[in-house]
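**Student:** Could you work out the structure for the sequence below:
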Amino acid sequence: MPQELELLEKQEVNLWKSGAQIYAPVEYNNYKTSISRIRESLIKEKSRFAWFQDYEDIQSELRNILQTGYSLNINISNKKKKTNETISNKILFAKNRIETIKGLTGMINEGRLARKDLIRAELLLSEAITRYNNNDYDTAEKKLNDLSEYIKVSEKMILPILNRYADKNHIRKWQKMVDETIAESKKKGIPAIIVNKSERTLVLYKNGVPVWTYNVGLGRNGSLDKQRSGDNSTPEGKYRITQKKSESRYHKALLLNYPNEEDRKNFILAKKNGLIPAKAGIGGLIEIHGGGRNSMTYGCIAMDNSKIDHIFKIVPVGTPVTIVGAVDYNNKFSSAIEGL
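**Tutor:** You can find the predicted model right below:
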């Protein structure tokens, strides 16, 4: 028997172990077909009378098949290396994407809605890394493809919210409202309040000059503009304090005149365009109140009790209160989503 046959049998086993059927299925199938043919030739030759057996042609063919196997092995090694690099890059991209989206979810109250899908994506990423480390690239890639769908769902939940803060039309509108409020404070010599959602701050002005800045909490969906009752969003616009409540469920409270005329117009238009349910109400009872700046409200602006105590003594009924998403283009949210 030709000695090349033993080498071929070892080569065939090694190629199968290296995943030839996965990384080079066509070439490997041709290789297997050639082996089947040479084995048939060997059987046929062995059946001849010993004096007439001639293995020279078979040996030559065996050497050709062995050479094909060597080339196939190199091809598989190159493909595995390339696949390794591809999967490694995909893992790194997925990891960075998850961390980026997770960071964004921590910036807004609405981020809680996306975290369930991010947790699922993280679990799949962990499984993909384990498969990758075990050289199971096919399964690893499937896990990565699956987790990408969860990332997309998370992005779909939060990016439209954050994109508001990169919208130049929104920024110009907010800047105009802030400028008008500060100008009124300066002209009339009165206090005024500016609430900046992106920074979660309340700035108290006197005579058009900022004198105190406080951290605040917003509605559960406070990064959005309020449209209707029960949406848990914090309204955006120019308001005034209509009542000072020295005793409130949340320590002290300053009641705002939400909804104002502009809010009512927007509410009617949104309902007409089918953007809110036909039976929805416009809502009300929007306040600046105590209870803690870290709490999520139903749409109000929350502060530490000691801070609302301070403001309560300074601002009279009628004080202008302007609530905006941001005061400039380079705000925290627009910077965070840059490059996404």
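**Student:** CA only for contacts and neighbour counts going forward, please
**Tutor:** Fine.
**Student:** Check the gap between the residue most central in space within the chain and H170 for me.
**Tutor:** The residue lying closest to the centre of the chain (C-alpha atoms, centre = their mean) is I101, at 3.3 Å. Distance, I101 to H170, by C-alpha to C-alpha, to the nearest Å: 23 Å.
**Student:** Next: N260.
**Tutor:** 19 Å.
**Student:** Between the two, which has more neighbouring residues?
**Tutor:** Counted by other C-alpha atoms under 10 Å, N260 and H170 do not tie: H170 has more neighbours, with 18 against 14.
**Student:** Doesn't the more buried one belong to a helix?
**Tutor:** Yes. Counting by DSSP: H, G, I helix; E, B strand; the rest coil, H170 is part of a helix.
**Student:** That one and S198: what is the separation?
**Tutor:** Remark: distance between H170 and S198 (C-alpha to C-alpha) = 13 Å.
**Student:** one more to put side by side:
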Amino acid sequence: MQFTRRFALFGFLATALSACASKFQTYNGPEVTRVVVLKEKRKMYLLHGNRALKSYEIALGFEPTGDKKIEGDGKTPEGHYRIDRRNPDSRFHLSLGISYPNQRDVADAKALGKEPGGDIFIHGEGTLVSKLKPDWTWGCIAVTNKEIEEVYAMVRTGTIISIFK
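**Tutor:** Predicted structure coming up:
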């Protein structure tokens, strides 16, 4: 009888502790010096120098062709930016902010009489829509929740991100 109680207590504690598993991982490998996104290939690479440390299949904005020009166009921007913030409380699990818009982006949008938009992130999964459509974001770069945990641990604020067609 006492063995059964101990076993039940052990099972309860193991379950409780696993429920507390953190979405925050640690990373002790080579520094990620650049993030490269190839929109047409739907791939994102974490690089150390010229060596790819990791690669990921990605989802993009719901209008994936072309460069982001204005707010609400559903496009993912193209160009060179920086990871400029971290959001541990993202509604998309975790997210890393991209420094869009830059001065060129603002000027391009203003020339069209529009706003450039903002809040472009690398983030995890969203709602059911993220499972039904290949490109479902409003211009962000999305990976799975498990993958964003890894990316979030590996990529530091200030890291360059280059987004290509």
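**Student:** my read is the residue nearest to the centre of the first structure is in a helix, agree?
**Tutor:** Yes. Assessed by three-state DSSP, I101 of the first structure belongs to a helix.
**Student:** what about the longest strand seen in the second structure, how far off from the first structure?
**Tutor:** The longest strand of the second structure (DSSP state E) is strand 79-87. Strand 79-87 of the second structure, aligned to the first structure and superposed, deviates on average by 0.6 Å (mean C-alpha distance after the TM-score superposition for the first structure).
**Student:** whereabouts in the first structure does the helix or strand just after that strand align?
**Tutor:** Counting by DSSP states H and E, the next helix or strand C-terminal to strand 79-87 of the second structure is strand 95-98. Mapped onto the first structure using TM-score structural alignment, strand 95-98 of the second structure covers residues 253-256.
**Student:** Now do the same for T213 of the first structure: its match in the second structure.
**Tutor:** By TM-score structural alignment, T213 of the first structure lines up with S55 in the second structure.
**Student:** what helix or strand does that match sit in?
**Tutor:** Using DSSP H and E, S55 of the second structure sits in strand 51-57.
**Student:** quick one, what contacts the residue nearest to the centre of the first structure?
**Tutor:** By C-alpha atoms under 8 Å, 6 or more residues apart in numbering, I101 of the first structure lies in contact with 154-155.
**Student:** And the strands in the stretch 151-300 of the first structure, which stretches?
**Tutor:** Listed in chain order, the strands found in the stretch 151-300 of the first structure under DSSP state E, counting those that start in this stretch are 191-196, 201-206, 209-215, 237-248, 251-256, 287-289.
**Student:** how about those strands, which one is nearest K313 of the first structure?
**Tutor:** Among the strands of the stretch 151-300 of the first structure, the nearest to K313 of the first structure by C-alpha to C-alpha is strand 237-248 (9.9 Å).
**Student:** buried residues in that closest one?
**Tutor:** Residues of strand 237-248 of the first structure classed as buried by neighbour count (16 or more other C-alpha atoms under 10 Å): 237-242, 244-245.
**Student:** Tabulate the residues you listed in CSV, adding columns for distance to K116 of the first structure.
**Tutor:** Putting the buried residues of strand 237-248 of the first structure into CSV (distance: C-alpha to C-alpha, whole Å) gives the following:
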residue, distance to K116 of the first structure
G237, 32
K238, 36
Y239, 36
R240, 39
I241, 39
T242, 40
K244, 40
K245, 39
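**Student:** My guess is M177 of the first structure contacts G325. True?
**Tutor:** No. At 11.0 Å, M177 of the first structure and G325 do not qualify as touching, with contact defined as C-alpha atoms under 8 Å.
**Student:** So between the two, which is more surrounded?
**Tutor:** Neighbours per residue (other C-alpha under 10 Å) separate M177 of the first structure from G325, with G325 holding more: 28 against 20.
**Student:** I'd like to know how many residues surround the nearest residue to that one once chain neighbours are set aside.
**Tutor:** Using C-alpha to C-alpha, 6 or more residues apart in numbering and skipping residues adjacent in sequence, the residue nearest G325 of the first structure is K197, 4.7 Å away. K197 of the first structure is flanked by 25 other residues according to other C-alpha under 10 Å.
**Student:** so K197 of the first structure makes contact with I323?
**Tutor:** Yes. If you go by C-alpha under 8 Å, K197 of the first structure and I323 touch, sitting 7.5 Å apart.
**Student:** check contacts around the aligned partner of Y298 of the first structure in the second structure.
**Tutor:** Matched to the second structure by TM-score structural alignment, Y298 of the first structure sits across from W138. Neighbouring residues of W138 of the second structure by C-alpha under 8 Å, 6+ apart: 60-62, 72-76.
**Student:** Kindly report the same for I141 of the second structure.
**Tutor:** I141 of the second structure touches 58-61, 76, 120-123, counting by C-alpha under 8 Å, 6+ apart.
**Student:** So which of those is the closest to S95 of the second structure?
**Tutor:** S95 of the second structure has its nearest neighbour among those in H123, at 4.2 Å by C-alpha to C-alpha.
**Student:** Pull the number of nearby residues for the aligned residue in the first structure for the closest one.
**Tutor:** Matched by TM-score structural alignment, H123 of the second structure corresponds to H289 in the first structure. Residues within reach of H289 of the first structure, counting by other C-alpha under 10 Å, total 30.
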